[in-house]
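Q: the following comprises the amino acid sequence and a computationally predicted model.
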Amino acid sequence: IMPYTLPLHRARRMVSRKKALLLLLLALSSLSVLIHQSAHLSWSPKPSSLNCPPTSLPRPKHTSVAFLKTHKTAGTTVQNILFRFAERHNVTVALPHHACDHQFCYPRNFSARFVHPHTLPPRIIASHLRFQRHELGRLMPNDTLYVTILREPVAMFESLFTYYNQYCPTFRRVPNGSMDAFLANPLAFYRPQEKFSMYAHNILLYDLGGDNNHSPADPTYLPSFIRQMEEVFSLVMIAEHFDESLVLLRRLLSWELEDMLYVKLNMRGPRSKGNVSSEALAARIRTWNALDAQLYEHFNTTFWRKVAQVGRECVAEEVRALRRACDQLVHHCFGGLPQLRPATQIKNKELRPWQPSAKVDIVGYDLPLAVSSSGAPPDERCLKLAMPEVQYSRYMLRKQSLRSRRRVVPHRPLPPRAVARPARGLPLRHPTMPKVA
């Protein structure tokens, strides 16, 4: 008996059907994976039902940013956002020379010569410095957008008083570390020419390059200073309205929502937080830091004008989208709400925040060994999300130094000028600050 053989055209048809079925199964499988991933990591906000201005301007992402990182204003969190953006988009970040540690030889006036040569020419700068417009102009591209952040002076001063109690001689003189005792007679403890004295008096103005000891009774000084700031800074963020600030920053830079995701960094533990016990004490803080208080009041007002230009409801809608996306990323990285831990309890040394003194606890995050059923470790994005400033600065310097050594065409050098020696008795780095390798 002859075996039955399918006609050639029928055999080809069956093979084609099998291929089509296989392709359909593969497509369904891929679609399922994409849907599953998007359910967990979908950053894009839903289309607005409001008549809002476009959330992304029709232009490329702006990659040249100078962020003036002020003290105790949530600046470390903004810096982390900028560092992660720079890594994702291969943008060079200006980092301090070894002699300056992870700050640009603060509290000295910024000089372009403080920048590590392996991080030239930069497009982003985000580490602590004392603002000098001319020097930053020498360093940064002409299209650089300048941004900074301010914080309400009462809350900021409480944080400064606690955080720098071992650095600032003014604070060390105060009996029992009492803020009430200091504010009862600040001039009994404050020495304007003393090193690190700026932590005790109008530090926002000092960081911005102003005279923090100028008399607040002068009716011309601060208005003139504010006008100069407004000529330079495209956005002054407000720490108390951090998410709204990020919405404005994202629109200014034409970035995506994914570029703005964050967790809070460099926070104090509960036992390290002081208490402004009365309105009278708060009033004394504002009086002692009158220039900072007026500066904050002005830019808080202009901040809400910018919000109004976009539309308060539109900004609120973007804030909700940002918070949802942050929650999704946190769940992805930590498997739930992250637990803030003292540095001594964080197993990964790359995630242990620097401690300013034995009297202050700066808490951080520890990533779980596995956050998925597969047992895979969390991705590098999660590590960078939680990485403190000192370690991230050190990592970025190593990475950019390797890239600089491989570069064939050298960067255009800055005009030659020697780095000025520090004033007598003024160390380049804080007494106990770890040296950046």
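A: Now that the structure is in, tell me what you want to look at. Numbers count the residues shown, from 1 in each chain.

Q: rest of the way, CA atoms for contacts and neighbours
A: OK.

Q: what's the neighbour count on residue 219?
A: 9 (other C-alpha atoms under 10 Å).

Q: tell me the secondary structure for it?
A: Reduced to three states with DSSP: H, G, I helix; E, B strand; the rest coil, the structure at residue 219 is coil.

Q: same question, residue 275
A: Taken by three-state DSSP, the conformation at residue 275 corresponds to coil.

Q: OK, contacts around it?
A: residue 158 (C-alpha atoms under 8 Å, 6 or more residues apart in numbering).

Q: at 10 Å what do you get?
A: If you count contacts by C-alpha atoms under 10 Å, 6 or more residues apart in numbering, residue 275 has them with 155, 158-159, 179, 281.

Q: which residue lies nearest the spatial centre of the protein?
A: With distances taken as C-alpha atoms, centre = their mean, residue 78 lies nearest the centre of the chain, 1.7 Å away.

Q: that residue touches residue 128, doesn't it?
A: No: judged on C-alpha atoms under 10 Å, residue 78 makes no contact with residue 128 at a distance of 11.9 Å.

Q: comparison target, given below:
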Amino acid sequence: MKVLTRRLPRLLLALATSFILFLFFFNSKNGSLPSYGGLLDVRHNSLLLFNYSTPEAPAIPNAPPSCTSKKSIIFIKTHKSGSTTLIATFQKYAYLNGLSMMVPNVENNMFNWPMEFRPNIDNVKNVQDERFDMLVNHIIFNKTSIAPLMSPEAQYVTILRDPLAHLSSSFRYFDVNANGRLGLGVEGFKRFLTDPAKYDATPYWMKNVLPLSRNRINSLTRNLQAADLGLSYWDFDKPRIVDEFMNRTMKTLQFVVILERIDESLVLLRRHMCWRMQDIIFISKNVNPTRLLKMNDYPGWARINAYKWNNVDLLLYQAANRRLDDLRSSANGLDDEVAAYRTIQRQVTKYCNGLLREPGQHKSTLTIKAGRWNEGFLVDSKFCVLLLLDERDLTHVFKCKQHPEHKDCQEKSGYRAKMMLSMIEGEIEYKQILMTPRTS
């Protein structure tokens, strides 16, 4: 009896261990593996050696925050990567928080793009040389020329997209296959992919833009994301320069949003910036409802050629995904927070889109109840209009609020800015402004 008493703890331990192993192998045979507090990364179907313990519950958001919010952002817009959608989110944040926005000196949303940026020539100079809080419009990134104009606390942020999906979008948006010169629809794109260097075409509006300048966008299908981030077209195939660019860029960027992982990206950005849930809400813009092909339908040779043609964009995309994976691995409760965010996102999108259809909707409000991951907040017409407005229109509003004496804020252009301000403040309905044409 004494021997049995001594061995009982060991027997119980052995039985418990056997039961756990049985559950593990039973699940694996049925096509799944159990996930213990982040032990399993289901996206890669592999075990990761991190976070064995159950994640701790986060602090209730209504309690005093344990971090100080970062308000200043330098957002480097990359074309055809979801940037226009994010710009509205950042512009809304800047407007509601009274932040200063660096705006172009011309009546559009470009700082001399596709040419290099010229400080205090391409932007409207701030009064008394004060620094700006936020930058979001088209610009070829150059930290040396941009940083002195911005708040020293500014966070460098960009967004990247899978190079194959990006190439497909650029091919259509920039009309590379003008007049069906390569064939119609999918066949034209497939033909382009057989030899991108041969079939790439510079749009007519770019051909005469200082062609001898070195630092300019020279192709709208090749490494356009890297080019927006400052890499010269003539350096795409120089390994040493590409390595230096990658090291410098990934060191400079404090956060990279991945379009294909936008929800978790924005939740992680929220944590990085110490923002509230309502600060990262977006409404999708410039989304093409159809694609030439679904990503999984591209033949192997097409993928290889697309990634070779966009060799630097691929390096950026891979590096950014690795960084996001690292952030995810230490982000307790991330999946639950993303699920809560998606629920709120759907509610706000449905309500805001109603502003376009229902007369008088601009006088109503939507109440978002407090939850584990968010404080309660109200969504009104101002919140929605700031997300719905075209990037150029809201850029014009910032220009005329900050620099009313500017030539672009006089006469008809000035009247339009006042109309948009009235719409933002809920004095007129959103659809009314859509009937007022721009002057440019």
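A: Sure thing, it's come through. Just so it is clear, the structure is predicted and the values come from calculations on it, not from any experiment.

Q: quick one on the thing from earlier: residues contacting the counterpart of the residue nearest to the centre of the first structure in the second structure?
A: Residue 78 of the first structure maps onto residue 86 in the second structure, with residues paired by TM-score structural alignment. When contacts are counted by C-alpha under 10 Å, 6+ apart, residue 86 of the second structure is found next to 75, 77, 92, 136, 158-159, 257, 262, 266, 280-285, 387.

Q: where does residue 86 of the second structure land in three-state SS?
A: Under three-state DSSP, residue 86 of the second structure comes out as helix.

Q: how close does it get to residue 387 of the second structure?
A: With distances taken as C-alpha to C-alpha, to the nearest Å, residue 86 of the second structure is found 9 Å from residue 387 of the second structure.

Q: okay, and the common contacts of those two?
A: Between them, residue 86 of the second structure and residue 387 share these contacting residues under C-alpha under 10 Å, 6+ apart: 92, 281-285.

Q: so which of those residues comes closest to residue 3 of the second structure?
A: Of all those, the one with the least separation from residue 3 of the second structure (C-alpha to C-alpha) is residue 281, at 65.3 Å.

Q: contacting residues around that closest one?
A: 86, 88-90, 92, 263, 266-267, 341-342, 344-346, 348-349, 383-384, 387 are the contacts of residue 281 of the second structure under C-alpha under 10 Å, 6+ apart.

Q: if we use 8 Å, what do you get?
A: Contacts of residue 281 of the second structure (C-alpha under 8 Å, 6+ apart): 89, 345, 348.

Q: quick one: map it onto the first structure.
A: Using TM-score structural alignment, the equivalent of residue 281 of the second structure in the first structure is residue 261.

Q: then residue 219 of the second structure?
A: Under the alignment defined by TM-score structural alignment, residue 219 of the second structure corresponds to residue 198 in the first structure.

Q: can you tell me how far residue 76 of the second structure sits from residue 400 of the second structure?
A: With distances taken as C-alpha to C-alpha, residue 76 of the second structure is found 23 Å from residue 400 of the second structure.

Q: with residue 348 of the second structure instead?
A: Residue 348 of the second structure is 28 Å from residue 400 of the second structure, by C-alpha to C-alpha.
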